[in-house]
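[1] I need the structure of the sequence given here:
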Amino acid sequence: MEVYLVGGAVRDQLLGREVRERDWVVVGARPEDLEQRGYRPVGQDFPVFLHPETHEEYALARTERKTGRGYHGFAFHASPEVTLEQDLARRDLTINAMARADDGTLIDPYDGRRDLEQRLLRHVSPAFAEDPVRILRLARFAARFQPLGFRVAPETLALCRKMVADGEVDALVPERVWQELSRALLEDTPVPFFRVLRECGALARVLPELDRLFGIPEPEAYHPEGDTGEHTLLALAQSARLGGDLPVRWAVLLHDLGKATTPSQVWPRHPAHEHRGVPLVEALCERLRAPRECRDLARLVCRYHLQAHRAFELRASTLLKLLEGLDLFRREARLEPFLLACEADARGRLGLEDRPYPQARFLREAYRVAAAVTARPFVQAGFKGRQIAEAVTRERIRALATLQRDYPRPEAH
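    From the prediction side, this is the model:
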């Protein structure tokens, strides 16, 4: 029985990156061999075991055979006769198809180290085309390693295009799409994920609502980049730069979906796009089964981001409706993620990446002022039923009007 460190751990060691998790391949063993040593079986489709002390994953060397379309269309074969080279051959990219022996020897049958040095993301074999998830993984690695100068090999991009044309991508299940998409969104540079998908045609199949934004013009006075799709990616880059979490980045990605439904005769203007976008956001979140926190923030940012940008121009009553629409008086924790997403949108414009966003500070103060008005004084004064709610609303509007009168206006917003 021989044990090898494989995959991402070997790759990251060679890149000088922190190794966060280790995966191992066991050659020349049967499941009962590992169980006798105290390893706990956890694999459903093929034999994977957890080490009794480290709890790291140990998989028996295996081969796979395509039996149907999509991610689940495979038959796996694991036996003591399967070699390390055969196991590595089934992996996606050459940089993930290396192994280290106990003595530190590098086993690299598919030139992964050379591709690391050349900063190249290249598929191991034509078997790459058998699993559509690999397109998403390729795009995710493009995002992760973009700061190091990695690029997708032309032959790998061509293979991805053929997979899309053959309809293989259409077999992707929502859970796997969301798993890879959410991981890509959390990379330091998430934008290359979407560029790779668009370049090979997969974005139109996986996220058609986003793909439709490219080529939709924007008013250059507000959007020097001139294109809604490009603005969306610029805003996404800003959400990462500002430290946004997954719900914030997801909301920024979807905030302008409504612009794809603007009649071309009114371009480059997009009146009421925020209203038209909400059903698209809700449908996309439902299709991908996005977590509730992601769904809720995406819907709110889509619906209210323009009002946030125009915060200094709103009437006090409209300002209160914005705070109520965000449900801040019950869910105060929504305020900061919403403001961060709006700031990313405002900064996601060519040449305006460092522009200030004074609306955030003003809206924080508006919420503080409005939230300070509670029902208790009116209850104590003898108000009943609707009278209480109406009195609270009047007092909040009065407090917001006072804030607007006294608040120092920024020179530009």
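[2] Only C-alpha atoms from now on, for both contacts and neighbour counts.
    Noted.
[3] what packs against the longest helix anywhere in the chain?
    Of all the segments of type helix in the chain, defined by DSSP state H, the longest one is helix 386-406. Using 3 or more Cα pairs under 8 Å, 6 or more residues apart in numbering; DSSP states H and E, the elements in contact with helix 386-406 are helix 316-325, helix 358-371, helix 376-380.
[4] let's see this one next to it:
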Amino acid sequence: MGIYYFFEIIMKIYLVGGAVRDQLLGLIPKDNDYVVVGSSPNEMLKKGFKKVGKFFPVFINPQTGNEYALARKEIKKGKGHQGFRVIFSKDISLEEDLLRRDLTINAIAEDELGTKIDPFGGLSDLKNRQLRHISNAFIEDPLRVLRVARFKAQLHKFKFEIAPETMSLMQRISISGELETISQERIWNEWHKSLLSGVPEVFINTLRHSSALSVICPEINQLYSIKINNTNLGSQTERLIKKVRNISGTYQTIFIATIFYLLHSNYEEQLNSFINRIKIPKELKKLILTFQKCHFYFKCSLKETPEFSLSFLEKLNVFRQPNNLDIFFKIYNIENKDQCEETQIYYQNVFKILSEFKLDIPSHIHPNQIKNYVREKKIIEIQSKLH
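    Purely as a prediction, here's the structure:
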């Protein structure tokens, strides 16, 4: 940070956004982003910054890796979160730049002396734990519905609440049709961040109360209308996520818990629609499809035969992905109130036996028979050691 003079024009740099917010909350900022007031692209390049912004001037300090964006204004010109015309010039003030941001707590700046610039009451909202929009221009960007839901999840331990007037605007966006303009990649990006936040069920719940879940993910939203034993499956999903996140830190396990009730055969069509629409990573999609197959196959008892045990582990793909066994039982133990713990030990033993299993193939075995031969020997090995 600092003040530089170019042709008698003062360039000022301010730390902004999440870095200032997190510092004030006692958190370690993940990224330091800066706004540059009173400069131009040519001046930034002369200072040695590297331009990376495609739609507006953003520069990287090659020594620190921090981002520096020229102060800018945005004018809505079309639908969606990309439907803006960006205006930047030396005349745009810091306050004008902060005005285009989503929440007051994200519109606090800090100058080179550490002085906080807070034109929209962000410091007060931080103190009172309020997620509040800056202006009615909030509704111009539909992505903000997902961002606010994600912030509520990320800041859950600080007990932030969404201001009623902000929730009202989120609901207006949800019924406007603009949510449908958000790319599936951006939806997954916000969802993924919420999965890493520690309380992803808050993300889901907030989207539901803002009427966005029925648009973003109608398959999960539908679960709230399905009742089993006087409890809807949506609420059960939230509870399952909470329990799973308390024993597992992986986003994959938590996401499996999120769509757990869609794994049932009754919801196969909804599950396939969901995973084909949302741009989740390929490996996660494969894991979901693996769990979908195993969900129908699995029984929570010790009556499995060696044949069943081997088939189940093969379907679960544990010989290539050993963590699948742990993920599967973490979720099933919770759903079945720990009645699967003994079964989990059994399958862990089967897996250990098969992992250590070695076999020399006799020369008289035809190549076409090798697969069945090895399988039969594995079944005999399980039988001899566990049955």
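[5] Leaving out chain neighbours, which residue sits closest to residue 329 of structure 1?
    residue 371 (6.5 Å; Cα to Cα, 6 or more residues apart in numbering).
[6] Correction: the previous question concerned residue 339 of structure 2.
    Using Cα to Cα, 6+ apart, the closest residue to residue 339 of structure 2 is residue 333 (6.3 Å).
[7] Same question for residue 23 of structure 1.
    residue 57 (5.4 Å).
[8] number of nearby residues for the aligned partner of the one you found in structure 2?
    Under the alignment by TM-score structural alignment, residue 57 of structure 1 pairs with residue 67 in structure 2. Residues near residue 67 of structure 2, counting by other Cα atoms under 10 Å, number 21.
[9] distance of residue 67 of structure 2 from residue 368 of structure 2?
    60 Å (Cα to Cα, to the nearest Å).
[10] With residue 378 of structure 2 instead?
    Taken as Cα to Cα, the span from residue 378 of structure 2 to residue 368 of structure 2 is 17 Å.
[11] between these two, which one's more packed in?
    Higher neighbour count among residue 378 of structure 2 and residue 368: residue 378, with 21 against 8, using other Cα under 10 Å.
[12] residue in structure 1 matching that one?
    Checking TM-score structural alignment: residue 378 of structure 2 goes with residue 396.
[13] which non-adjacent residue is nearest its match?
    Residue 396 of structure 1 sits nearest to residue 370 (Cα to Cα, 6+ apart), 5.1 Å away.
[14] Now check structure 1 for the residue matching residue 115 of structure 2.
    In structure 1, residue 115 of structure 2 lands on residue 105 (TM-score structural alignment).
[15] and the equivalent of residue 18 of structure 2 over in structure 1, how many neighbours does it have?
    Correspondence of residue 18 of structure 2 to structure 1, assessed by TM-score structural alignment: residue 8. Neighbours of residue 8 of structure 1 under the rule other Cα under 10 Å: 19.
[16] now residue 352 of structure 1
    The burial count for residue 352 of structure 1: 13, using other Cα under 10 Å.
[17] three-state assignment of it?
    What DSSP: H, G, I helix; E, B strand; the rest coil gives for residue 352 of structure 1 is coil.
[18] distance of it from residue 234 of structure 1?
    From residue 352 of structure 1 to residue 234 of structure 1 the distance is 10 Å (Cα to Cα).
[19] Show me the common contact partners of those two, please.
    With Cα atoms under 8 Å, 6 or more residues apart in numbering applied, the contact sets of residue 352 of structure 1 and residue 234 do not overlap.
[20] ok, and the closest non-adjacent residue to residue 252 of structure 2?
    Using Cα to Cα, 6+ apart, the closest residue to residue 252 of structure 2 is residue 284 (6.7 Å).
[21] correct me, but the match of residue 57 of structure 1 touches residue 52?
    No: judged on Cα atoms under 8 Å, residue 67 of structure 2 makes no contact with residue 52 at a distance of 9.1 Å.
[22] shared neighbours of the two, which are they?
    Joint contacts of residue 67 of structure 2 and residue 52 (Cα under 8 Å, 6+ apart) are 58, 59, 60.
[23] The first one: what's it in contact with?
    In this case it means residue 58 of structure 2. 51, 52, 67, 68, 69, 70.
[24] Quickly note the distance from the alignment partner in structure 1 of it to residue 359 of structure 1.
    Residue correspondence to structure 1 (TM-score structural alignment): residue 58 of structure 2 is matched to residue 48. Counting by Cα to Cα, the gap from residue 48 of structure 1 to residue 359 of structure 1 is 52 Å.
[25] just residue 138 of structure 1 next, same as before
    From residue 138 of structure 1 to residue 359 of structure 1 the distance is 38 Å (Cα to Cα).
[26] quick one: which of these two has more around it?
    residue 138 (24 against 19).
[27] what helix or strand is the more buried one on?
    In the assignment (DSSP states H and E), residue 138 of structure 1 maps to helix 133-144.
[28] what's the average distance of that helix to structure 2?
    Compared with structure 2 after the fit, helix 133-144 of structure 1 shows a mean deviation of 0.6 Å (mean Cα distance after the TM-score superposition for structure 1).
[29] Pick out the most distant pair among the contacts of residue 58 of structure 2.
    52 and 70 (12.0 Å; Cα to Cα).
[30] what's the nearest residue to the aligned partner of residue 147 of structure 2 in structure 1 if we skip its chain neighbours?
    Matched by TM-score structural alignment, residue 147 of structure 2 corresponds to residue 137 in structure 1. Excluding the flanking residues, the one nearest residue 137 of structure 1 by Cα to Cα, 6+ apart is residue 180, at 6.7 Å.
[31] So the one you found sits against residue 135, correct?
    No: checked against Cα under 8 Å, the pair residue 180 of structure 1 and residue 135 is beyond contact range at 9.9 Å.
[32] neighbour count winner among those two?
    residue 135 (27 against 19).
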